Each structure stands twice: as C-alpha cells, then as structure tokens.
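Enquirer: Sequence first, predicted coordinates after that:
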Amino acid sequence: MQHVIVRTKLQASIVERLVEDQVVRPPFHLIQASHASEPDPTPHLGKLLRLAGRVTVIRRPHHGFVRVFLYFLGLLIRSRIDGSDVFLANVNWYHFGLALRLVPGKRIRTFDDGTANVQPRSAFYTDDVVDLSSIRGHVARRLFPGGVARFTRSRIERHYSIYPDMENIVDAQRIVPVRIDWKSMLSAEDVTRLPRQVSRILIGTVYQEALKIWGIDVDDARIAKAIAWADLYLPHPRQPGSHAVDECLKKYPAEALISFYASRGPIQVAHFNSSAVLPFANDPRIQLIDLSRDPPLAMLSGQ
C-alpha cells in the first residue's frame, strides 16, 4: 500500500491528479497532516478520503515532535521493507528528515507545495536557521550540516510538478510533469453561484508575513485600495479577519477560479508572490500583477 502525506488544499488537488494518472493507486494510505496555525485540510480531502484504504491524522504541534518523528520512522522502515512508495510535499520537516536519515537506502517521491518549490530563497532550498544555543539546534546542525531540506531532496526518486517548465527542488531528469485541468474542478452547480462579471482578481496573502519577508509597505489603506480594485477578492485562509467568502469559493484552489474566468475572457490577476499564478505564467489571456515587487501596488494606480 502506498503512503501519501497531504497538508493543504493545493497538495490535495495534485494528489487527486496523481490518482487519475494512476501514479497513486487506491486503496492507498492517506496521512492527513495539519497544524494548529493553518486551515483544516479535511474539507478538501473528500475524494481522497473516499479512495483511501487507511487514514491517519497527524496534528502538529499537538502530537509533539518526538511522537511525529517516531511515527514517520516506523512508516519509513515498513515501506523500506515492503518496497511501498511514500509521497509528500514538505521536504523541510525535521521530524521526517531525521526519520529518513535513519532508514538507509530509502527513497521517496515528492510533489509541489507552491512557491517554495521554485524560489531558491525558500526553506526548500536554503540552509535551515536553527537555534545553535539549544541542544536541539546543535544536534540538528550536526545531523544536517546543509539543512534538512538539502538532505531530504537528495533522497527524492521522482518529483511530480505542476510547474514542469521551471527549476524545482530536483534536477530535470527526476521531474514528472503533472497536467491539471483546473477549470474542470468546478461543479456545474457552483458555476451558477459564481460572480458573473469578473475581469480583475486579487489573491490575498498574510500581510504581516509579506511585510516581514519582502519588506514591502503594505498598510491597511493600500490593501483596501487593492481590494476595491478587484471584482473578486480571494483572501488568504490564514489572514486574520479575512473577508467572508462564499462557500463555493472556499471549495476550490485559486487556480481553478483563475482558469474559469480566463476561459470567459481576458483577466488581470493581482497577487503577492502567490503560487496560484505560476501555472499561468505564459497564458496570453491573463495579465499577472505581482504586488510584492517595488513599487508596491503601483500597477493598480488609476485603474
């Protein structure tokens, strides 16, 4: 039985496609990983839950580092013995990386998590910052001199990517393209509930994180201006005080909505370094506006 670790809505969408492509074969073991600071992925796992032969739920940090590490260690040992595949997206998890290090010869399969896969400044590429003043920090640096992500990437057998034309966490020879018809995800019933006249879409972010990561001046007034510019605003699920969003919009990844509206005519999509726009980088129907770049929000002026 194959083992698949899923954490987010996007990851669930990719795994669904891998099931359709018969890369992941039911009945598989679905490992639902969640974190207290992130949206619960359960509402987006309906199809995978129905196809899974076994389901395990891991809640971080509730279950604790040691307990999660021991679970992954047991999983990897069993999969090494029986030759079963292990799929996951997050290559920067210390509990998984440590377990993988203790199972010599075990190879894994990975799939995209978002912008972290294609930006060299992300934690999927860079040496992890660990607290060297702590015992855990010293141990982590000794076990992973170049960072846990670097080690985990070295054990990847195949990487399944929705960004096949971009550099990723492994060399091109190990990348398998994954083609998703995003628009087809929308049910006919939900299409009738979507806003009709949409030519400008704003994909929100966690603004305080954006300020910290990119150092851009995104104050409340500028955010309000960007929201007013858009015909359709898709707030980030983790943004505190997010605007109310219709339930039919919450069901789907932003990629599905972008693809749907692009099929009806040219659109503009403003975003803050969002992974949702990456599949549309060369789509002539879509003008992408990255608001994380200097000068922030300048492209929305006078529109």
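Expert: Nice, thanks for sending it over.
Enquirer: going forward, measure contacts and count neighbours with C-alpha atoms only.
Expert: OK.
Enquirer: hang on, A12 in a helix?
Expert: Yes. Applying DSSP: H, G, I helix; E, B strand; the rest coil, one finds A12 inside a helix.
Enquirer: The structure to be compared is supplied as follows:
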Amino acid sequence: MVVGIKNFNLFICSTPLQMIIAEKIIITNRLPSEKNIIIVLHANSNEKYLNYANRLKKLAFEMFYFSMDFGSSRIKKLKHHYKIKNFLKCNFSNENSYDVYFANINDMTISQLCTMINVNRVFTFDDGIGNVNKKSIYFRDEKNSIQNKILRWIMGIKEKQITLKGKIFKHYTIYDGLDNIVKKEKLIPLSIWPFDSDLNKTKGVREIKKIFLGQPFNELGVEEQIIIKNIKSLGIEYYFPHPREKNKIHNVNYINTSMIFEEYIYNEIIENTDTSYEIYSIISSALLNINELSLTERLSVCYLYTDDIKKQYSDVYELFDKMNIYSIKIR
C-alpha cells in the first residue's frame, strides 16, 4: 500500500501515444519518480506497447497493468470492474490525495478510479485527433445503455464524462492552435516532436523516401486495390503498417519497428541528413501529429482521398485542410 507522502501523481494510459505524452509531462514538470504511479489499460499488448510502457516505468515507482480485452462480454467486463475495485482498496489509501492525469474522459474504468480515490486535481491530455474533432465522442453527450447504468449502480461509479470534463484543471495538447475539449485558458501546449532549425541541416539530399501509413482499409470503406494502384503510381516504396491491418501489401518495403510512426520519422530526419521524406496516408491522425515537422524542408505530408471517403470523414479532412496538409484525389 502507498504510504508516507501525502500527494501522488497518477497517470492512466491506454495507447503508446498517451504514454509518450505522459513521459513528456513528467519530464517537463520534473515530477519526481517517487511520487508517480502509472496504470496502463491495454486492449492488446504488443512490441510497441511494451517499448513505451518500459520507458515510462523508469519515471515512476509503481506501474500496474490491466487488460481491457473483454470485447462485448458482460461477465468479463463485470469481473474487470470488480478487479479494479479490489485493486484500489488494497493499493490506494484515502489518507493520500492524487493529481490524476489521463486522456480518455469517456472511459468507465477511469470514471471508477476517479470515484474511488481521493482526487486532488484532474489533468487531461490528448488522446489523438478526437480531441480536436468536434464530431468525436469527446464532444457528444455520453450515451448510457441500461447495461452501463446497471454496472455503474453495482460498482458505485459516480463520475461520468460530463462531470470529469467539468473538473479538468489543465489540459496538455499536442495540437497547439486548435480548439480542444476545454477552454483555451486551460490548454497547455506540449511539443513532443518539435521543429528545430537543426532538422534543416543537410549534407545535400541524395534520396527521397516515400512512406505510406497503412490503415485498416476495410474499416474505412476503401477498396484495397485502389490503394495499391496509387502506391504504385506515386512511386511509394515504403509502408508503415497499422496494427489492425489484416492483409499485406505486396511490392513495398515494410517498416518494422518498436516505435510509433511519429517517433520513428522524427528520429529518421535527425539521423539521415541526406534524405528527404514524403509521407502519405488516407486519414491517419499521425499526419496531424507530425504536422509541426513539416516546417522542415526535408519532410512533407499528404493525404489521399476519394469523393466518398472525404464526404464520410469531412470533419477530419477539414482539420487537415485547416493545417494546410497537401492532398491528392485518387481514383
């Protein structure tokens, strides 16, 4: 059980990007490791997850993992929340208070955590493009099914998305200049992959590396053959796969790394000063995440679209256009 120090920092993360942002917050604010507790909620654990979790673990004195892989099973979900309840009773003292940091304001596990512990202040940070997309779940009223209402009653979960949103003290954002889930005076810009004049240093560009960011095209309603045809016509030779992709694209070089794309490309630009990079995707949020890097002369980003998909995801493409991301119509 945590004893001694009265106030702790509790970080709750569920994606590699969230873990990178949490790492940056800790380092920027010089939060001492002996006060930091990490809870990782994961739907599936893979190499990237473990890479960033192990990195973040070095900045805390305790880290806990909980699997969220219960799908649509009501029994598994109920068991999960009982597990969280028992965990909190055994490991968190009501004598202590906690500054809580998290991204997913709509997550019931986070609502349960914030209900059961003595919360001092609530800090939030970006989950991704959903924070700046006004049509995302973060900007809509929470829909409580009968199943969730029963679960909340059984577990005594009082906090909801709307109440957590109202308690946010400050919000850390990687999307400086864009509206977010809180008022502007509560926003704290956080530069994870900053543009630096050193990134323009070059020995003379000898190679242009074209990379396509993969996505689960079947979920987007995009025909894979259209993607393959345009990868070929644009002369794209490298492919960065998405974890949920089922099919493999042939005749391209797959990039296999334990890093997420944003960090991978940042390191590439620093290390390969004789190379320029062109990044292509359909609707990947990574295009927005690395947009600051496009200030360097050695990186350009571009989204590909069809009329149908641009209509379907108009809110996301409007953000891309607002950030002056180049576009190409494909057929």
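Expert: Yep, that arrived. This is a predicted model, so every value here is computed, not measured.
Enquirer: which residues in the stretch 1-150 of the second structure form helices?
Expert: Ranges of helices in the stretch 1-150 of the second structure, per DSSP state H, counting those that start in this stretch, are 16-28, 47-57, 74-91, 108-116, 146-155.
Enquirer: how about CSV for these, with distance to L213 of the second structure added?
Expert: Converted to CSV, these look like this (distance: least, C-alpha to C-alpha, whole Å):
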stretch, distance to L213 of the second structure
helix 16-28, 16
helix 47-57, 16
helix 74-91, 33
helix 108-116, 31
helix 146-155, 36
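Enquirer: can you redo those as CSV with mean neighbour count?
Expert: Listed next are those as CSV, based on neighbours: other C-alpha atoms under 10 Å:
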stretch, mean neighbour count
helix 16-28, 19
helix 47-57, 16
helix 74-91, 14
helix 108-116, 19
helix 146-155, 13
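Enquirer: wait, L232 of the first structure sits on G204?
Expert: No. Contact criterion C-alpha atoms under 8 Å: L232 of the first structure and G204 do not qualify, at 10.6 Å.
Enquirer: G83 of the first structure maps to what in the second structure?
Expert: Using TM-score structural alignment, the partner of G83 of the first structure in the second structure is S97.
Enquirer: rewinding a little: between L232 and G204 of the first structure, which is the more surrounded one?
Expert: Neighbour totals were compared for L232 of the first structure and G204, and G204 leads with 22 against 19 (other C-alpha atoms under 10 Å).
Enquirer: what's the matching residue for that one over in the second structure?
Expert: Per TM-score structural alignment, G204 of the first structure is aligned with G214.
Enquirer: Repeat that for R109 of the first structure.
Expert: R109 of the first structure maps onto F123 in the second structure, with residues paired by TM-score structural alignment.
Enquirer: can you pull the contacts of its match?
Expert: By C-alpha atoms under 8 Å, 6 or more residues apart in numbering, the contact set of F123 of the second structure is 99-102, 168-172.
Enquirer: Those residues into JSON lines, with extra columns for neighbour count?
Expert: As requested, those are exported to JSON lines (neighbours: other C-alpha under 10 Å):
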{"residue": "D99", "neighbour count": "17"}
{"residue": "V100", "neighbour count": "23"}
{"residue": "Y101", "neighbour count": "23"}
{"residue": "F102", "neighbour count": "25"}
{"residue": "I168", "neighbour count": "18"}
{"residue": "F169", "neighbour count": "15"}
{"residue": "K170", "neighbour count": "19"}
{"residue": "H171", "neighbour count": "24"}
{"residue": "Y172", "neighbour count": "23"}
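Enquirer: Just flag the most distant two among those residues.
Expert: Taking C-alpha to C-alpha as the measure, the contacts of F123 of the second structure span a maximum distance of 14.0 Å, between D99 and Y172.
Enquirer: still on that earlier bit, ok, the contacts of F123 of the second structure vs L59 of the second structure, which is closest?
Expert: Ranked by distance to L59 of the second structure (C-alpha to C-alpha), the contacts of F123 of the second structure are led by Y101 at 14.4 Å.
Enquirer: All good on my end, thank you.
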